[in-house]
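1. Sequence and computational prediction follow.
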Amino acid sequence: MTGSGGYRVDPGGLDGLVRELHSGADAFNGLANQAPVTPDCGASTELVGKALAKLVGSGAGLGGILVQTADKIHRSNGSYGNVENVAANRLDKGMHGRQ
């Protein structure tokens, strides 16, 4: 974070994003647990059942990806401050000469 106001990040915003991703994952996992019973579609019942199963499976897969993404953001959030401070220090030295 620079004193010149050039750019800034709010680590709390990253925490909020992690919470949103986990919430989305929970929603997809909840849908997977409430998979509908295959409706009677006559000759197409088997195909509709397979399509529903694929949709539920895709939702569960997406929930897993959301959790993985949230975990990566959470892990990187702690190191972000260090990286930010090093980068700001380098920029300050470059703009104001070595001190």
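-> On my side now, so go ahead.

2. okay, CA-based contacts and neighbour counts for the rest of this
-> Fine.

3. Distance-wise, check Val67 relative to Lys50.
-> Separation of Val67 from Lys50 (C-alpha to C-alpha, to the nearest Å) stands at 26 Å.

4. Please compare the first structure with the one that follows:
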Amino acid sequence: MKNIMLVCVAGMSTSLLVSKMQKAAQDQNMEADIYAIAEGEVEKVIATKMPDVLLLGPQVRYLKGSFEKKFKDMNFPIDVINMADYGMMNGENVLKQALTLIG
């Protein structure tokens, strides 16, 4: 089971992308918990649900450095979703990005 957290301003703009990623995971017979949350909810959610990877929407890419410092001891990768894939809502490519980061 892969645990993939997407973060955006309010957790809403990524909800369509989450749906497309879930479909891509289902097409690959992969068990994945993919969800989107607002930037202000990250610490609260991580306290109860440790992600395998945290992906930031392009609109909150400025958070990458502070999140890397804040969560460095938790050993999960943090990256920004490719802007073209985000804009096109390409769930398959964003899922590939997440899986590559997980390793």
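-> It's in. These numbers were taken from a predicted model, which means no experiment stands behind them.

5. Got a TM-score for the two of them?
-> Overall, the chain-to-chain superposition scores 0.26 on the TM-score scale (TM-score structural alignment, normalised by the length of the first structure); 35 aligned residues with a C-alpha RMSD of 2.9 Å.

6. Could you check which of Val67 and Lys50 of the first structure has the larger neighbour count?
-> Under the neighbour definition other C-alpha atoms under 10 Å, Val67 of the first structure and Lys50 were set side by side, and Val67 has more, 19 against 12.

7. So for that one, what's the nearest residue that isn't a sequence neighbour?
-> The spatial neighbour of Val67 of the first structure that comes closest, neighbours along the chain excluded (C-alpha to C-alpha, 6 or more residues apart in numbering), is His22 at 5.8 Å.

8. Please apply the same query to Val56 of the first structure.
-> The spatially closest residue to Val56 of the first structure, leaving aside those adjacent along the chain, is Ala32, at 5.3 Å (C-alpha to C-alpha, 6+ apart).

9. How about the contacts made by the one you found?
-> By C-alpha atoms under 8 Å, 6 or more residues apart in numbering, Ala32 of the first structure lies in contact with 56-57, 59-60.

10. Which of the residues you listed fall within helices?
-> Secondary-structure check on the contacts of Ala32 of the first structure using DSSP state H: residues within helices are 56-57, 59-60.

11. Tabulate those residues in TSV, adding columns for distance to Asn77 of the first structure and neighbour count.
-> Listed next are these as TSV, based on distance: C-alpha to C-alpha, whole Å; neighbours: other C-alpha atoms under 10 Å:
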residue	distance to Asn77 of the first structure	neighbour count
Val56	32	20
Gly57	30	16
Gly59	27	19
Ala60	26	21
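
12. now for these, which pair is the farthest apart?
-> Of all pairs drawn from these, the widest gap by C-alpha to C-alpha lies between Val56 and Ala60 and measures 6.3 Å.

13. Could you say which helix or strand holds Leu17 of the first structure?
-> Assignment of secondary structure by DSSP states H and E places Leu17 of the first structure within helix 11-33.

14. what distance separates that helix from the centre of its chain?
-> 7 Å (C-alpha atoms, centre = their mean, to the nearest Å).
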